[in-house]
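1. A structural model of the following input is requested.
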Amino acid sequence: MSVRAFLAFLCWLSLASPVAAPAALAPALWVARDGDTTIWLFGTVHQLRRGTPWLTGPVAKAFADSDVLTLEIAPTTPDAMTEALVKVTPVKPAPLPPELDRRLRKRAHELGFPAQAFDATDPWFAATTLAAQPLSRAGYSPGPAPETLLARLADRSGTAIEPLETLDGQLGIFAALPQPAQRTMLTRVLDDRDPVPVMDRVVASWGKGDVATLNRLLASDMAEAGPAVRTALLDRRNAAWAKTIAKWMRQPGTRFVAVGAGHLTGPGSVPQRLQGLGIEVKRVQ
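-> Next up is the predicted model:
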């Protein structure tokens, strides 16, 4: 089945069972255009519950009409992920303060991990792993998320996939965070016993295209993480991505750029930085 046929089938499903099917979502979509170039900017959430109908309407059409799919990183395999993690894992991690270490072991045990599961890792890895576990139990996973589905459809149709970053580079950003910032990340995860309600609010705001609320939620999260985390995870990457997209504007064709929604909202976002580079960006959904 071609991508266009598959998208048509998805749209048909959303109309065929109006009572049983969940309402289609309308996440925010932007576009930058000139005479021979179109670049769509679509903000994603990296995990969703199955059956979340987001690939409809203008988003589906924009993707189907694109020659290239751009993601943060290229699709990867578990083996490649393991290999990349090994590269950034320190030979001898810095020891955690005793109370933080005690809390980490307790939470790891509660979530089904061996107490020593994170002894050989940095705090950022423990934080991201422990944060994902309750979400997984609540039905969230990368499988239904935009990056996964878009990559699968692109592969099926022969659409080129060009990443903005490498897996090694992205993991390296986390590994390079100062130890105090990493410990703050871990402390926040341990303090938050149930991240599911916040994730539900993020997904609800994302699905309505409510970028103001989404920005408040994500900005609050970044503020709690501290300036070093925001600088590394958002500001530097947004600046680099905007420069890359500006170069693509000089090349003919249509490109669909799908990156985390936090990169497309608020001060210093990719659309705002593109405007600063003289490229008009218009919200279309």
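2. contacts and neighbour counts: CA atoms only from here.
-> Fine.
3. In the stretch 151-285 of the chain, what residue spans correspond to strands?
-> With DSSP state E, counting those that start in this stretch as the definition, the stretch 151-285 of the chain shows strands at residue ranges 160-161, 253-260, 281-283.
4. any chance of those strands in CSV, plus mean neighbour count and distance to residue 144?
-> What follows is those, written out as CSV (neighbours: other C-alpha atoms under 10 Å; distance: least, C-alpha to C-alpha, whole Å):
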stretch, mean neighbour count, distance to residue 144
strand 160-161, 18, 18
strand 253-260, 22, 14
strand 281-283, 15, 24
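5. here's the other one to compare against:
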Amino acid sequence: MRRPLFAFLFSLLWLLASTASAAAATERGALFKVSLDGHEMHLFGTLHVGLPEFYPLEPRIAEALGQASTLALELDPAQPQRELLRAVREHGMLDPGAAGYDAMEAQQRALLDKLIEQGRLDASRVMTFKPVLLATLLTLAEYTKQGYRTDLSSEAWLVRQARAQGARVLELESLDRQLSLLDRLAEPDRWRFLDEMMAAIVSGAQRREARNMVQAWRSADREALDAIAARCELDASVSGSFVNRVLLKERNAGLANSLLDLLRREPKTFAAVGVLHLLGSESVPKLLQEKGVQVERIY
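-> Next up, the predicted model:
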């Protein structure tokens, strides 16, 4: 699984979270308990899109969150929209005067125009974005076409619960940090990233990956989630390698350090990050364990 991992993008739509309908609570995603010197943190692997029937989350989540002084997330979903727009302008826009998409081969440009239309994106706006950001928007559109909603993300539900009970919401990263990572690819590889994404959409591979990811998360299928993480680590494509190396492993190191600081400061906390950050050879739980933290995978 290599593409539905861009947490920065999903945060664009967290700003309009809505109330989910109640359903029978069951295990979702992955849940860890970490402890150090008498302090305890529950670490939950989230999905950045959702359906109404995913909620409420199971009782252990609600109980742990109810006892927590702080909910830590990758990004604070309540950030003002002006901050989002500023970060996109600074990190996500093509340089003035750049040839941009006009320099694409005619066949690829025609395909891009078709996918933008199919994804119901505003062409006049998204064609001003850099290719990796545009590729990510196309990815999200594949989720949307299957009915999954960003306003029903795990983070949106958790934030509503936390704020209702007076818990602090802590941001582990920033929009600037997340968007700036997309500039790390060399110029030719940025366009290869977009080409690979378009090919995956046309072939149906992206749609299958999205469906597999949601199904594994919604049933807390440990074997399936671990298999997705393993495939991600083996993906040698430009896009897959970049996601694994930069958007997962590099970010995992910073997330682990921030979570360790929080664990040391506060006796009971709750943290929630994208589920793939909690899986694989250099996952957040593994990095915490290497720092002397006791780690238990609940499911």
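6. With both chains overlaid, what TM-score comes out?
-> Here the TM-score for the pair of chains, by TM-score structural alignment, normalised by the length of structure 1, is 0.83; 268 aligned residues with a C-alpha RMSD of 2.5 Å.
7. follow-up on the earlier one: want to throw the strands of the stretch 151-285 of structure 1 into CSV with distance to residue 48 of structure 1?
-> Output for the strands of the stretch 151-285 of structure 1, formatted as CSV (distance: least, C-alpha to C-alpha, whole Å):
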stretch, distance to residue 48 of structure 1
strand 160-161, 22
strand 253-260, 13
strand 281-283, 23
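8. Please name whichever of these is nearest to residue 85 of structure 1.
-> For residue 85 of structure 1, the closest of the strands of the stretch 151-285 of structure 1 is strand 253-260, at 21.0 Å, according to C-alpha to C-alpha.
9. elements contacting the closest one?
-> strand 37-44, strand 68-71 (3 or more C-alpha pairs under 8 Å, 6 or more residues apart in numbering; DSSP states H and E).
10. Switch those over to CSV; also include mean neighbour count and distance to residue 275 of structure 1.
-> Formatted as CSV, these follow (neighbours: other C-alpha under 10 Å; distance: least, C-alpha to C-alpha, whole Å):
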stretch, mean neighbour count, distance to residue 275 of structure 1
strand 37-44, 23, 13
strand 68-71, 22, 20
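11. Which of the strands of the stretch 151-285 of structure 1 sits closest to residue 132 of structure 1?
-> Using C-alpha to C-alpha, the nearest of the strands of the stretch 151-285 of structure 1 to residue 132 of structure 1 is strand 253-260, at 16.2 Å.
12. on that earlier part again, any chance of the helices and strands packed on strand 253-260 of structure 1 in a markdown table with distance to residue 189 of structure 1 as columns?
-> Output for these, formatted as a markdown table (distance: least, C-alpha to C-alpha, whole Å):
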| stretch | distance to residue 189 of structure 1 |
| --- | --- |
| strand 37-44 | 22 |
| strand 68-71 | 27 |
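13. and of those, who's closest to residue 183 of structure 1?
-> Short answer: strand 37-44, nearest of those by C-alpha to C-alpha, at 26.8 Å.
14. corresponding residues in structure 2 for that closest one?
-> Using TM-score structural alignment, strand 37-44 of structure 1 lines up with residues 39-46 of structure 2.
15. Quick one: average offset of the matching stretch versus structure 1, please.
-> Stretch 39-46 of structure 2, aligned to structure 1 and superposed, deviates on average by 0.8 Å (mean C-alpha distance after the TM-score superposition for structure 1).
16. Can you name the residues in contact with that stretch?
-> Residues from elsewhere that reach stretch 39-46 of structure 2, judged by C-alpha atoms under 8 Å, 6 or more residues apart in numbering: 29-35, 64, 153-155, 263-264, 266-278.
17. again, but for stretch 274-282 of structure 1
-> 30, 31, 32, 33, 242, 243, 245, 246, 271.
18. In space, what's closest to residue 76 of structure 2 - neighbours in sequence excluded?
-> Leaving aside its chain neighbours, residue 76 of structure 2 sits nearest to residue 171 (5.2 Å; criterion: C-alpha to C-alpha, 6 or more residues apart in numbering).
19. And the one you found? What does it align with in structure 1?
-> By TM-score structural alignment, residue 171 of structure 2 lines up with residue 163.
20. surely that match meets residue 147?
-> No: between residue 163 of structure 1 and residue 147 there is no contact, the gap being 11.1 Å when judged by C-alpha atoms under 8 Å.
21. higher neighbour count, these two?
-> residue 147 (24 against 16; other C-alpha atoms under 10 Å).
22. Can you tell me the residue that sits opposite that one in structure 2?
-> Checking TM-score structural alignment: residue 147 of structure 1 goes with residue 155.
23. for the helices and strands packed on strand 253-260 of structure 1, which one sits closest to residue 113 of structure 1?
-> Of those, nearest to residue 113 of structure 1 by C-alpha to C-alpha is strand 37-44, at 29.1 Å.
24. Give me the next element, helix or strand, following that closest one.
-> strand 48-49 (DSSP states H and E).
25. can you tell me what part of structure 2 the helix or strand that that next one is followed by aligns to?
-> Sequence-wise, the next helix or strand downstream of strand 48-49 of structure 1 (DSSP H and E) is helix 57-64. Using TM-score structural alignment, helix 57-64 of structure 1 lines up with residues 59-66 of structure 2.
26. what's that stretch in contact with?
-> 25, 42, 71, 161, 162, 165, 269, 270.
27. Swap in 10 Å and give it another go.
-> Here stretch 59-66 of structure 2 makes contact (C-alpha atoms under 10 Å, 6 or more residues apart in numbering) with 25-28, 31, 33, 40-44, 56, 68, 71, 158, 161-162, 164-167, 268-271.
28. swap in stretch 257-269 of structure 2?
-> 34-43, 64-73, 167-168, 170-173, 252, 254-256, 270-271, 284, 287-288, 291-293.
29. what's around residue 78 of structure 1, how many residues?
-> Neighbour tally, residue 78 of structure 1, other C-alpha under 10 Å: 8.
30. For residue 208 of structure 2, give me its contacts.
-> 1, 142, 200, 201, 214.
31. again with residue 271 of structure 1
-> Here residue 271 of structure 1 is in contact with 30-32, 41, 238, 242, 263-265, 277, 279-283 (criterion: C-alpha under 10 Å, 6+ apart).
32. Show me which of the residues you listed are buried.
-> 30, 31, 32, 41, 238, 242, 263, 264, 265, 279, 281 (16 or more other C-alpha atoms under 10 Å).
33. With distance to residue 181 of structure 1 as extra columns, can I get these in TSV?
-> Formatted as TSV, these follow (distance: C-alpha to C-alpha, whole Å):
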residue	distance to residue 181 of structure 1
30	32
31	35
32	35
41	30
238	20
242	26
263	20
264	24
265	23
279	34
281	34
